[in-house]
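K.L.:
got a sequence here, can you build the structure:
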Amino acid sequence: MTRLRTRPPKPQPPAQVEEGPMGSRFHPTQPPAERRNLDNSHGAPGRSNPPDTAATETKSRKRSAAAAEWDVPQRSGGAVIPASYSRGNAVDPNQPDAGCPPQTRNNEQCILDFTIFDPDAPVIFPSDYYRIVDKESIDQKTPQEDKKVTQKLFPAGWQPGGSISNEMKESLIVKSASRGINADPEPPQFTTMIRERRINETPQPNKLLSESAKLYEAISGIELTCALEAAKIQALEKLTAQQWNNLIMWHQRLIHRHHDLYVCTQYPTTCGDLFKLLVAHKMPPRMLHHGIYAFLEVMKSRLPDSRNYMIQFVQHVYDLMQVLVESAPRFKNMWLECLGDLAAYRMSLESTFSEERITRAKQSTNWYYAAADENYGKGSLYHRLGNLVANDLGRKFFLYSRSLISTERCEKSKSGVESAFVVALQSINSRGPIDPGIPSWFVSAHTLLLRGDSISKFIAYSQEFCALLHLRIAQNLKLNGAGMYLGVPNIAAMLQYGEEEGILRNMFIDSHKLSSEAKLQRAMQYWAKHSTDPPRNTPEDEISSPTATFSTPLEKLSYSTYLAFFTLSTVLSHTHIDEIMPFVHIFLAFIWSLALVPDAMICVEREIPWSKITKFLNSLDQDHASILRLESTNFPIYDRTLFSQIPDDFSIRGQIWSQGIYPDNFFLNPLPKDERGFDTKSSKDTRNERCLWYGYRLASCERWIQLFTDEKTGDRDFRLTSLAEHLEATAKHPDVFKPTQGAIPSRSGRSQPARKRKDR
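P.N.:
Purely as a prediction, here's the structure:
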């Protein structure tokens, strides 16, 4: 193999200070020039460095980018010759393979055998191409004054003899360091990361406001154009590809102008004023309506011809919405909800059981839950989540019920309940081998109550539900998730599903005018004065006839109260089972919220199973609970976990009745979504302490239960008051839902005639 030879070093000015990171004369692998038997070695001018750079005779390192900029090609007889070589090395351009192509970028090697991995490695040159000058001739030469400095690196008008600014020097150092390669024996001493460009000027407020005004005018014009284009196609039976593309173009342009407008609101100097303007002119809702939803409905009405165009548009808007989540976080809740809607639209374009449809449904669900974390009182989010549930009737009804009693009620959920009732009724009336489950009876009973239908049918369905629930709990049915699905709808029924005529619903809404502290103080003062007052017979004293229907709000409140607390009584009959804890925890929170609104508690206190609640509280573990937290009026925050919430909290937050329970910012750092579906040791301990705390709070009212401390052992236990015993004795729910005489629940939960005992 032919021995590798290097190209000659570039001329360099006399050294002044320390050498730059790439300013050495020779590569470490080059042998001394005087040892080579080279003929016709002519002197070459020495190298010239720009100011503030120099070369030394120490260990060789890579040349700086500043020095590389000096190597400007020169021409001799039409052939391009690197500036670092003398004109004596020029080759006749008429000879074959003569000359060298000009340099096109900094530090680019014009050689035949160039290797990108090691640009300074020795390479083979034909002897007639270049002639290498020796080291002594290089030291004797001075920089040529007629060389021109390339304008790529230095500013206009700068001369080699002048000085450069600190910013320019830093830029040169970074550029030279960026030329480093992995094969260097000495890596460059500077990082190869280029710093972010400095912004010297911040847009003035007036300029931003004027730009925003122009964008607003453009948005208004494009909105009008989109409306006109949509009106043009109404009479057309089928659209051409050009018409579809034209519609998509206008709607995308509208969304892009909105994006530009929202970006202007992020500057600190004007974000407050612009944000107020955006809210005043309702810009985000306008973008969602005119730019997205209206057009999607047009495309949806023209399926399947519009399917491909709809996929294209949805994907484009989906990507832009994800950008807006980061660039315009002030409207994050709206962007997250829109992302859930877009994923749902995309899901609707796929076949029923396809993998793509399942994937899009999961995406939509995740976006809706993320939006709920931002605004957990918005009922429409839970309505959309209920629509996405496919094969879980209990969960679907839970989400619809939650939507109806949220602080921002969604009226559409009533139609969702009707659709769930159709499925439940089909299961009940079917003659198949599989008997109806708990959800079918439960949903059917609630739908009759919501409709104002037959009272007798409501009682019959409720009896079937309670009998089957008792049987399933005895068979170790896990109520961790199902407990939430049963508890929230029962509470929603007592609030009459958020309807304006609801008795308890209006009482809770009136109490929202007070702060949490004022509400607690008023409630404690009331119960201190009326702790022994006789109960009011607010619920219906007489059970209606079998042919009657729910006609008044009082009737609906009475029978919903019977169902809710009969269900609680059924569950509390199994205190030895840990799986009932989530359900009981939710109801204890609800009972405490009733105590904070005395007028509401007086309406229903007679039906609450106080004796079973007392028994349940005494069965809890008090040894690992903090006495200080239990005795405090402040909401207990368990200090042994990173997150303050437990899965139950996410099922009842944002509802009309739960506003006075949790402290402010309790959900500011929420439990991760993937950890809300199962219990841990810490969540169980937290729930245990929470239930005890609700017991302590109810005992502080001194009306229904009392707390006693054993002087010898120090143990504390809960006991009923005489008034609570009287309340339970007059409760009507045991008589309303008492099983039919001579009937027992079958394995499926249906009531069947009692079997005759065989004679022995």
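
K.L.:
going forward, measure contacts between C-alpha atoms and count neighbours the same way
P.N.:
Fine.

K.L.:
and the spatially most central residue of the chain, what element?
P.N.:
Closest residue to the average C-alpha location of the chain: residue 370 at 4.2 Å, with C-alpha atoms, centre = their mean. The secondary structure element spanning residue 370 is helix 355-374 (assigned by DSSP states H and E).

K.L.:
how about that helix: buried residues?
P.N.:
Buried positions in helix 355-374, judged by neighbour count with 16 or more other C-alpha atoms under 10 Å: 357, 360-374.

K.L.:
structure for this one too, so we can compare:
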Amino acid sequence: MTSKHEGGIESTKLITQLETQTISQEQLIAIVKNTYVELVEAESKCMEVVNSLSSQSETQPDNEQWEALIDQHMTLLRIHHTFFVASQHPPANQALRRLPSKYAMPARMWRHGIHSLLELLRHRLPHSLGNMRKFIDLTSSKMQLYYRTVPAFEDIWMECLGDLGRYGMAIEDDDIQAKEVWTSVSRKWYLKASDKVPTEGRLYHHLAVLARPNLLQQLYYYTKSLCVPKPFSSSRKSIMTLFDPILNPKGAQHSRSIDVAFVKAHGILYSNKLPSEFGLTVDTFCKMLENHIGRTTTSRRRVESGYCIAISNCCGLLSYGQDDSVILKAIRPQHAEEATEATTELGKATSESKPNRTEEGALKLFEGTSGVVLRRLGDPNTLPYLHVVMVFIFHLSRYSGAMSFIEGTFPWKLVSLQLNALLLSYREHHRIQDEGFPRQEKEPAPRPLPEDFAMKGLLWVDKYYPLDWFSNDKIDDDEKYFEVASMTDHRKERILWLGCRIAKSGKWLTYDETSHQFGVVADYDSTVTPGASDDEKGESAMDSDGDPVIATPESSDDDE
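P.N.:
Next up, the predicted model:
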């Protein structure tokens, strides 16, 4: 600081730095031990009162009793916080740091400090509404403190905050605005958690519930929850809350017909209900899709539709994560030590492996959808779908058992024509011929595409992205799924790079590095795609040489 002396001369006086005290390992251990004793005592009191009130279902506590019980639980959360901070303190040794995980303390905190009282309050609604709102607000603030100060378990705190948001959403049936706010809050935290732990299927199940009434998003999240390394088994039952109303002849009248047709096709595959309607449903969807692609003008809707449809179809080909899936058995390592590139033998299906009914139907839907999309050469609306499918095929190309299931009917000729159409405006051929993943040269940090975030965590992307591809923490959560103009060129380049990688095998696609043209191995040189109607294979889709015409997106203000 500066001060003026006699004569107007300024002088500087240094402020002494505040003294800091170091904490020894012994002191930390003592704090953790003492805190744990205090924690057990506070936890016992909370459990005793909650259990007593739970057994007296007709007893309605008054406001004073509720407030006392809320204070007890907030005290327990405060003690838990002290325990976590002390055990994760910078000087703490590894033994101390492991204590919370070893004894599942985060789960214990949630169960006895928050969840038990929330459930008690929920079962006393509507009388307990005001106190339940108060407790949700208080615990949300406390969990954000945990999130800021105990980063070692931030993915757990994110999920807790998402769960609290769902409770807040569930009690606000009479206040639509408050319900929407809580839904947004819950979705935000689940998305953050899934970004941190992308292989955890439980988080996508929660997001599927929050996606209502968006049928396409619900299907994408439910199927993804079943096709990640840690699938969420409860999704197998709850996904029927999406399918049942649509499979009901009187259902889904309020929704977009193309979304209904698509979800219905998956519903029939998944449930085996109405199997006689599957073929007609697929044909109906494919006919609608052609017009839908041309009419979609909003970039976010276009990109979201593309990757949701593609990912859902790929999950269908995996029989929605069922163990008897031919493809899944081929690409999933049997043991952790076998999860290397050297174990390609795992991809060889045994002679007894036969596709099940779900996989056969999923293949028909996959081929029909791809046939419609790939016929629209030069249409940027189709690129998000094509990108996802190329990533899927690229992964399967390493496993002969998986590829043998789809290689005979996949529209390789249409893919080659799409790739050649993209090459018309592309000049950096060395980039797609290089083995290295094509990064954006002018970007200081990785900028993933929206469908990159959508695919993150799925079983078939583990070898696609560079290890640091999702490391850019300067991208806001709200921006991750936004489409910007420059992404179209990045997407085209990525698709071309994938085409070159697949062509390297010499089994399905070919690529001439001199003429820079893609072709098809003779055995797969066909443009006929199952699932497309005769009209779609006719003059409206093909020119006089039998090749697809280059599509020009129609202009429309109707963003369906």
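
K.L.:
so which of the buried residues of helix 355-374 of the first structure is the closest to residue 321 of the first structure?
P.N.:
residue 367 (11.6 Å; C-alpha to C-alpha).

K.L.:
aligned partner of residue 291 of the second structure in the first structure?
P.N.:
In the first structure, the residue equivalent to residue 291 of the second structure is residue 471, according to TM-score structural alignment.

K.L.:
the residue nearest to the centre of the first structure matches what in the second structure?
P.N.:
Taking TM-score structural alignment for the superposition, residue 370 of the first structure sits opposite residue 192 in the second structure.

K.L.:
surely its match touches residue 156?
P.N.:
No - taking C-alpha atoms under 8 Å as the definition, residue 192 of the second structure is not a contact partner of residue 156, at 10.7 Å.

K.L.:
all strands of the first structure, in order?
P.N.:
In the first structure, the segments counted as strands under DSSP state E are 74-76, 79-81, 705-709, 716-720, 743-745, 751-753.

K.L.:
so which of the ones you listed comes closest to residue 681 of the first structure?
P.N.:
Each of the strands of the first structure was scored for nearness to residue 681 of the first structure using C-alpha to C-alpha, and the closest is strand 716-720 (24.0 Å).

K.L.:
counterpart of residue 450 of the first structure over in the second structure?
P.N.:
The criterion is TM-score structural alignment: under it, residue 450 of the first structure has residue 270 as its aligned partner in the second structure.

K.L.:
is its match in contact with residue 358, as I believe?
P.N.:
Yes - in terms of C-alpha under 8 Å, residue 270 of the second structure counts as a neighbour of residue 358; the distance is 6.8 Å.

K.L.:
residue in the first structure paired with residue 156 of the second structure?
P.N.:
In the first structure, residue 156 of the second structure lines up with residue 334, judged by TM-score structural alignment.

K.L.:
hang on, I meant residue 521 of the second structure
P.N.:
Counting by TM-score structural alignment, the partner of residue 521 of the second structure is residue 721.

K.L.:
and the nearest residue to the residue nearest to the centre of the first structure once chain neighbours are set aside, what does it touch?
P.N.:
Nearest-residue entry for residue 370 of the first structure: residue 336, 6.8 Å, with adjacent residues in sequence omitted and distances by C-alpha to C-alpha, 6 or more residues apart in numbering. Residues in contact with residue 336 of the first structure (C-alpha atoms under 8 Å, 6 or more residues apart in numbering) are 321, 325, 367-368, 370-371.

K.L.:
using the alignment, find which of those residues stay in contact in the second structure.
P.N.:
Compared against the second structure with both residues aligned by TM-score structural alignment, their matches' C-alpha atoms under 8 Å, the contacts of residue 336 of the first structure retain 325, 367-368, 370-371.

K.L.:
no more questions from me, cheers.
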